[in-house]
Structure formats: C-alpha cells, structure tokens
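Chemist: how would this look folded up:
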Amino acid sequence: MGSFVISKRKNGEFQFALKAGNGQVILSSEGYTTKAACENGIESVRKNSQDDKRFDRLESKNGKPYFNLKATNGQIIGNSEMYESVAARENGIASVAKNAPDATVKEELE
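Modeler: Presented below is the predicted three-dimensional model:
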C-alpha cells in the first residue's frame, strides 16, 4: 500500500511525496506555506488521480518522459520523476492512480 509523506523544506515550506508500496517516490508536490494547504493538496491528488485526463504526459528537453497531475482548475498538484521510456511513465501514472486513494499519511517534519 502506498503512503503520502509530508515533510518540511529548508525554507519552511511543507511538501508531500506519494510513495508506492516499495517505497519509491511516484509523485512529488510543490511547496506549501501551511501544513493544512499541503493536506488539501493530498486530498486533491486522491480525487484527481482517478481521472486519466488530469495527467499531462510530457517530455523533458533531454527527451525523457514524465507527467504532471493537475487539479480541475488546471493547477499542477504533483509531478513525477523522469522516466526512461513512455511505457515506464504509463506505469508511473497507473501506480499513482492505484496508490493515491487509500494511501496512508505520514509526517517526517523533523
């Protein structure tokens, strides 16, 4: 089962990472000024990850596939790592869709 891990950046902002059951990060968030906003971001991932149209499939300048997950308002709520292939990116999207709805939430704020 997956988990969301809330952590704090050096600049004091909160962020979350969605990890698959094997501990690999499959989605990372932007920085949030409050923990409550970060938690709202997690809820947005839970909801929007179930709609395939919310995933933007992109390619970096060096040709590596990746994706962004967007909210209904078009704002990016999470982005993936760079993948070696389009098939690997699709597996990443499927993993987010599978893990996000029931993922536990952990805090690593120290």
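Chemist: from here on, contacts and neighbour counts on C-alpha atoms
Modeler: OK.
Chemist: How about residue 33, nearest residue that isn't a chain neighbour?
Modeler: Nearest residue to residue 33, sequence neighbours excluded (Cα to Cα, 6 or more residues apart in numbering): residue 13, at 5.0 Å.
Chemist: Second chain to compare with the first, below:
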Amino acid sequence: MAGKFEVYRDSSSKYRWQLEAGNGEVVATGEAYESKDGAVRGTEAVQRAAAGATVTDLT
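Modeler: Below you'll find the model as predicted:
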C-alpha cells in the first residue's frame, strides 16, 4: 500500500501534515501552519521536491 499525507489540527489549533508509510508508520511531519490551505500546499511542496530528490551520504 502506498503512503499518504494526512492534514490535521494540533493541540494549538494549528494545521500540520504528516506522511505515513504504507504500514501506518509516520515517517515525516511538517511545521505548523495558520491555515489548512497552507498545510496542503506544504504537502504539495514535499511531493514536488521528493520526486527528483537524491540521497547524499554525509558519513
């Protein structure tokens, strides 16, 4: 099963997103946004950036 983004309100009534892997494990979370639209745009930005992302080993 593919991963999914979830947009939710935190305890401070700010909007956040989290990325869940196919197994339900949260693998990434976003910053707090004032608006739901801002949080949704944050997920879209991550999707665009990840599409061409590379892995750099800094060890």
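Chemist: Any idea what the TM-score comes out to?
Modeler: With the length set by TM-score structural alignment, normalised by the length of structure 2, the two chains reach a TM-score of 0.83; 58 aligned residues with a Cα RMSD of 2.3 Å.
Chemist: hmm, back to that, run a quick neighbour tally on the residue nearest to residue 33 of structure 1.
Modeler: Applying other Cα atoms under 10 Å, we find 15 residues neighbouring residue 13 of structure 1.
Chemist: what do you get for the one 3 residues further on?
Modeler: When neighbours are defined as other Cα under 10 Å, residue 16 of structure 1 has 27 of them.
Chemist: for the one 3 residues further on, same thing?
Modeler: Neighbourhood size, residue 19 of structure 1 [other Cα under 10 Å]: 23.
Chemist: what does residue 45 of structure 1 give?
Modeler: As a burial measure, residue 45 of structure 1 scores 24 neighbours (other Cα under 10 Å).
Chemist: could you pull out the helices for structure 1?
Modeler: Along structure 1, the stretches classed as helices by DSSP state H are 35-48, 86-99.
Chemist: Of all those helices, which one is nearest residue 7 of structure 1?
Modeler: Ranking those by proximity to residue 7 of structure 1 (Cα to Cα) places helix 35-48 first, at 9.3 Å.
Chemist: From residue 36 of structure 1, how far off is the residue most central in space within structure 1?
Modeler: Note on structure 1: the residue nearest the mean C-alpha position is residue 27, at 2.7 Å, using Cα atoms, centre = their mean. Using Cα to Cα, to the nearest Å, residue 27 of structure 1 is found at 19 Å from residue 36 of structure 1.
Chemist: I'd guessed residue 65 of structure 1 sits against residue 59; true?
Modeler: Yes: contact criterion Cα atoms under 8 Å: residue 65 of structure 1 and residue 59 qualify, at 4.4 Å.
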